[in-house]
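**Q** What would the 3D arrangement of this be:
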Amino acid sequence: MNICNRNCCEYKINSSYIKWLIEVLGPVILGSKPSEILNISSKDKDKDSKLNDINSFFSNCYKLSYYIINISDGGIRIIFINRSSLSNVLDNKKCLNFLKFIGYPSDYNLDSYIELLIDKLHTKDFPHEIGIFLGYPLKDVVGFMGYGNYKFCKTRYWKVYGDESISDSVYNKFINDRSKMKKLLESNSLSQLKSVI
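**A** I've put the predicted structure just below:
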């Protein structure tokens, strides 16, 4: 085993890409958002480099799990999951009942739910229930999928249906955690952040 004494991860990875990614993942790392999905196009000439950087930086991460999903057009989807935060979301009986209603196992198990979502992400039909896994309010996911009588209001990172105040509160938590992570990036090196992520 080689032990680097020169902050080697900063030399081996594209710092600007990883810094951007850590900022995007700020809400997931800090726990306000249970997961985030990232797409890398098959046309992205830096696709392999980005994937190597992600593996290099996040391979021993204790706050996040990540899954790489190859899609039919040659692109990649990567889902980053804060298991503790996702478990809290899925502890909500309404979320769990809705997922069961659309075909998730009746016996809830976090790993089996993640596996089913990942299986669905391999298909052409995008699983819109991913909004629950991304931490969006259930009413917005249900409204987007055409269930219930929720009226479309506006678009944030997602389409908002029904009571806007609930969605605004969730959105503001995501934005605040992203800002916190940006400040951490400004005052810490990648190797310092890697040791706590």
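
**Q** Going by C-alpha atoms from here, please, whenever you check contacts or count neighbours.
**A** OK.

**Q** Contact partners for the spatially most central residue of the chain?
**A** For the chain, the residue nearest the mean C-alpha position is E36 (1.2 Å; CA atoms, centre = their mean). Applying CA atoms under 8 Å, 6 or more residues apart in numbering to E36 gives the contacts L25, V28, I79, F80, I81, L134.

**Q** this one next, for a side-by-side:
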Amino acid sequence: MNAAPQKIPALMAFLDWRQALAQMEERVRRFDAWVFLNASSVLLSEKTGELLAMDLQEMGMTADDVEFELERLSGKWNFDYKLFAESNGFLKFIVYRRDRLRAVLDESPYCVMVGQLNYSHPLSPESFLGEVKERWLEQGSVPHEIGVALGYPLEDVFGYMGLMPLACKGVCGWRVYGCMKESQRRSCAFNNARCQALAFLAGSAAA
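**A** Here you go, the predicted model:
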């Protein structure tokens, strides 16, 4: 039997926050819970980053409001963020862990990132996401290489983009071009984090 979500160390760090939810202003409470749930695979698991799209009208917020609140939470919850684009009432941004992104960028093949995708070298989390944002705004769509920052195995990202001569081996939430076992392990970990977050939030009223 799996341990209850409240017993998991990563969730213990959020107990005080959960207990304070009832005393928060409604808008702040909704925002915090939304970020906690939708970025749970980053906050509670090993995922490098999560690309999010927030409905500003539904949340009753502006892009500036969101940035202000993300800045507040990032210090408390130990994450980084980057705003990308606002369109059709949605603000697109990434919540990520800088150390994880730096590690995966260090592992990324030079011949792909620089030789084929024309990113500068050496890459840093800030320069990579800054270039992703510029390309997104220029092209009008998210560049596929953002997958590098979203916790997917590099072979899966570059195989999907046709930058590595790999055949698709199957699907586990995304197309797998590398090790199926590793991709399945990550997929299960990401999904489990969201389930834990849902259960944790469900206990907020009784906390």
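
**Q** circling back to that earlier point, the residue nearest to the centre of the first structure belongs to a strand, doesn't it?
**A** Yes. Read with DSSP: H, G, I helix; E, B strand; the rest coil, E36 of the first structure is one of the residues of a strand.

**Q** Quick one: average offset of the longest helix anywhere in the second structure versus the first structure, please.
**A** In the second structure, ranked by residue count with DSSP state H as the criterion, the top helix is helix 180-202. The superposed helix 180-202 of the second structure is, by mean CA distance after the TM-score superposition for the first structure, a mean 2.2 Å from where its aligned residues fall in the first structure.

**Q** For that helix, what is the distance to the chain centroid?
**A** Mean C-alpha position of helix 180-202 of the second structure versus that of the full chain (CA atoms, centre = their mean, to the nearest Å) differs by 13 Å.

**Q** With stretch 44-62 of the second structure instead?
**A** Per CA atoms, centre = their mean, the centroid offset for stretch 44-62 of the second structure relative to its chain is 8 Å.

**Q** Can you mark which positions in it are buried?
**A** Along stretch 44-62 of the second structure, the positions that meet the burial threshold by neighbour count (16 or more other CA atoms under 10 Å) are 44-56.

**Q** residue ranges for the helices of the second structure, please.
**A** Counting by DSSP H, the helices of the second structure are 9-12, 15-20, 26-38, 40-43, 56-59, 63-77, 98-107, 110, 125-139, 154-160, 180-202.

**Q** just the ones you listed: most buried one?
**A** Between the helices of the second structure, the one whose residues have the most neighbours on average, counting mean count of other CA atoms under 10 Å, is helix 40-43 (a mean of 26).

**Q** picking up where we left off before, let's have the helices of the second structure in JSON lines, adding distance to K169 of the second structure.
**A** Conversion of the helices of the second structure to JSON lines gives the following (distance: least, CA to CA, whole Å):
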{"stretch": "helix 9-12", "distance to K169 of the second structure": "32"}
{"stretch": "helix 15-20", "distance to K169 of the second structure": "41"}
{"stretch": "helix 26-38", "distance to K169 of the second structure": "28"}
{"stretch": "helix 40-43", "distance to K169 of the second structure": "24"}
{"stretch": "helix 56-59", "distance to K169 of the second structure": "38"}
{"stretch": "helix 63-77", "distance to K169 of the second structure": "36"}
{"stretch": "helix 98-107", "distance to K169 of the second structure": "22"}
{"stretch": "helix 110", "distance to K169 of the second structure": "25"}
{"stretch": "helix 125-139", "distance to K169 of the second structure": "28"}
{"stretch": "helix 154-160", "distance to K169 of the second structure": "10"}
{"stretch": "helix 180-202", "distance to K169 of the second structure": "7"}
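
**Q** so which of the ones you listed comes closest to C168 of the second structure?
**A** Closest to C168 of the second structure of these, according to CA to CA: helix 154-160, at 7.7 Å.

**Q** what's the closest one aligned against in the first structure?
**A** Mapping helix 154-160 of the second structure onto the first structure (TM-score structural alignment) gives residues 138-144.

**Q** Report the mean deviation for that stretch after fitting onto the second structure.
**A** On the superposed models, the aligned residues of the second structure are on average 1.2 Å from stretch 138-144 of the first structure, with distances taken as mean CA distance after the TM-score superposition for the first structure.

**Q** what does that stretch contact?
**A** By CA under 8 Å, 6+ apart, the surrounding residues in contact with stretch 138-144 of the first structure are 94-95, 128-129, 131-132, 148-152, 158-162, 167.

**Q** Just among the contacts of E36 of the first structure, which is most surrounded?
**A** V28 (27 neighbours; other CA atoms under 10 Å).

**Q** quick check, nearest of the buried residues of stretch 44-62 of the second structure to C195 of the second structure?
**A** Lowest distance from C195 of the second structure to the buried residues of stretch 44-62 of the second structure (CA to CA) belongs to L44, with 10.5 Å.
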